[in-house]
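K.L.:
Dropping a prediction and its sequence here:
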Amino acid sequence: MKRAAIILSLFAASPALADSVMPPAELAYSQLPDAKQEAQATALMKTLRCLVCQGQSIADSDAEMAGDMRALVRSRIAAGETPDQVRHWLIERYGNWVTYDPPLDRLTWPLWALPAVLIAIGAWLARGRFKKRKR
C-alpha cells in the first residue's frame, strides 16, 4: 500500500516539474513600446500554433515555449522585420505545422482537398437518399 502511494505521488508531481524554473523571456508577457509594432506582433501571434498545447495560438497559450515564441516574435518585429519575414523564419525552423494557415504544397494538398471531397460525398449520399424518397 505504501509503495502504491509513493508511485501515485510521483505521477501526480510530474506535471509540476514540466516547466523549468527559469524566468520567462523578457518580451513574453510585456508589450512593445511602439503600438504599431505591437499590433503587428499580436496579429502574427494569433496565427501561430503553440507547439506544446497544439490547440492554442501562442498568443493564448501559457506554456513556457509559447512565451519564448512570443518574445521571439516581438524582438524580431522590434528589430525591423516584417510579420511575413518572421512567419517565414518560424516555418523554416518548425515546419508548416506552426501556422494555422499552411501553404498549399505536395504535403498539405490533402488538407485542402479533403473538405471538398467530403462535401461531394455528402451531396452524393443525400442525392441518393432523396431519389429513394421520391419513388
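P.N.:
Right, received. Where do you want to start?
K.L.:
can we go C-alpha only for contacts and neighbour counts from here?
P.N.:
Noted.
K.L.:
Quick check: the residue sitting nearest the centre point of the chain vs Pro103, distance?
P.N.:
Centroid-nearest residue in the chain: Arg49, 1.3 Å away (criterion: Cα atoms, centre = their mean). Going from Arg49 to Pro103 by Cα to Cα, to the nearest Å gives 14 Å.
K.L.:
likewise Gly122?
P.N.:
Going from Gly122 to Pro103 by Cα to Cα gives 26 Å.
K.L.:
What residues of the longest helix anywhere in the chain count as buried?
P.N.:
With secondary structure taken from DSSP state H, the chain has its longest helix at helix 109-134. Within helix 109-134, no residue is scored as buried using 16 or more other Cα atoms under 10 Å.
K.L.:
And it, how far out from the chain middle?
P.N.:
Relative to the chain's own centre, helix 109-134 is displaced by 30 Å; criterion: Cα atoms, centre = their mean, to the nearest Å.
K.L.:
now swap in stretch 63-78 and tell me
P.N.:
With Cα atoms, centre = their mean, you get 13 Å for stretch 63-78.
K.L.:
residues contacting Thr47?
P.N.:
Applying Cα atoms under 8 Å, 6 or more residues apart in numbering, one finds that Thr47 lies in contact with 57, 99-101.
K.L.:
go with 7 Å
P.N.:
Neighbouring residues of Thr47 by Cα atoms under 7 Å, 6 or more residues apart in numbering: 57, 99-100.
K.L.:
Use this one as the comparison:
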Amino acid sequence: MPMLQVPCRPRRRRLPVLRAAVLAAALLAPALAPAQAVSDPTPLHYRDAAQEARFHALAAELRCVQCQNQSLADSNAQIAHDLRREVLLLMQQGHDDAQIKQFLVDRYGPFVLYRPPMDARNSVLWFGPAVLLLAGAGVLVWVVRRRSRQVQPIDTTGDGW
C-alpha cells in the first residue's frame, strides 16, 4: 500500500518582514529617545529689568557643571535650571556677584567660572605653552649652531679624486 503524502504548505520567508521591522525600529528610535531638552518647569520672576539684566550677565559668566562647555544661561540640563533658580534666589537675598560666584566655587570648584583667576594651581595652563615654545626654540638654535660647527669645508683644489 502506498504511503499517503500530505502536501505541506510552502515555508514563508520571514526575513524580509524581519528586516523591515528592524529598519522601522532603527528609524523610530531617535524620536522615542528621552534625551530631549528639558524645559524649565518654573519660569524665573525678576523684580525689575535691572535685576534681569544682572542675572543674564552673571549666568553668562558661569559654566554649567554638567554640560561643561555651555554657560549656565545656555544650558538646558536640569542642574542648570536649578542653579539658575539658586543664583536668582541669592540675588534676591541681596548677595553681590562676587559672593554668588564664591558660593558656587565653594560648592562646585573653580571650574564653574568661565574666567577663573590665575593662581598657583592653574599657572601651568597659563604659562606652560609659552615655556614649551621658548624651550623648543632654544633647542632648535642649539642644534643649528652645533651642526654648523661640524660642517667640513669642501675641497676645491681637485686633489681629492
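P.N.:
Okay, I see it. As the structure is a prediction and not an experimental result, all values here were calculated from the model.
K.L.:
Need the TM-score between these chains.
P.N.:
The TM-score (TM-score structural alignment, normalised by the length of the first structure) is 0.67; 126 aligned residues with a Cα RMSD of 3.3 Å.
K.L.:
Now, of the contacts of Thr47 of the first structure, which are buried?
P.N.:
Buried among the contacts of Thr47 of the first structure (16+ other Cα under 10 Å): 57, 99.
K.L.:
Can you add secondary structure and distance to Ala116 of the first structure and give the contacts of Thr47 of the first structure back as a markdown table?
P.N.:
Shown next, in a markdown table, are those (DSSP: H, G, I helix; E, B strand; the rest coil; distance: Cα to Cα, whole Å):
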| residue | secondary structure | distance to Ala116 of the first structure |
| --- | --- | --- |
| Ser57 | strand | 26 |
| Thr99 | strand | 21 |
| Tyr100 | coil | 19 |
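K.L.:
Would you mind giving the contacts of Thr47 of the first structure as TSV with distance to Trp109 of the first structure added?
P.N.:
As requested, the contacts of Thr47 of the first structure are exported to TSV (distance: Cα to Cα, whole Å):
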residue	distance to Trp109 of the first structure
Ser57	23
Thr99	15
Tyr100	14
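K.L.:
now the helices for the first structure?
P.N.:
Secondary structure of the first structure (DSSP H): helices at 2-13, 35-45, 64-78, 83-94, 109-134.
K.L.:
and the second one, what other elements does it pack with?
P.N.:
By that I understand helix 35-45 of the first structure. Secondary-structure packing of helix 35-45 of the first structure (3 or more Cα pairs under 7 Å, 6 or more residues apart in numbering; DSSP states H and E): helix 64-78.
K.L.:
Quick check: the gap between Ala57 of the second structure and Leu125 of the second structure.
P.N.:
Note on Ala57 of the second structure: its distance to Leu125 of the second structure, by Cα to Cα, is 26 Å.
K.L.:
which residue lines up with Ile58 of the first structure in the second structure?
P.N.:
Taking TM-score structural alignment, Ile58 of the first structure has Leu72 as its aligned residue in the second structure.
K.L.:
and its match, how many neighbours?
P.N.:
Leu72 of the second structure has 27 neighbouring residues, counting by other Cα atoms under 10 Å.
K.L.:
and it, what is it in contact with?
P.N.:
Leu72 of the second structure is in contact with 59-60, 62-64, 80, counting by Cα under 7 Å, 6+ apart.
K.L.:
Which members of these are the farthest-apart pair?
P.N.:
Maximum pairwise distance in the contacts of Leu72 of the second structure, criterion Cα to Cα, is 11.8 Å, between Ala60 and Ala80.
K.L.:
Pick out whichever of these two has more residues nearby.
P.N.:
Neighbour tally, Ala60 of the second structure and Ala80, criterion other Cα under 10 Å: the higher count belongs to Ala80, 23 against 16.
K.L.:
Make sure the more buried one is actually in contact with Arg63.
P.N.:
No: if you go by Cα atoms under 7 Å, Ala80 of the second structure and Arg63 don't touch, sitting 8.9 Å apart.
K.L.:
That concludes my questions; thank you for your assistance.
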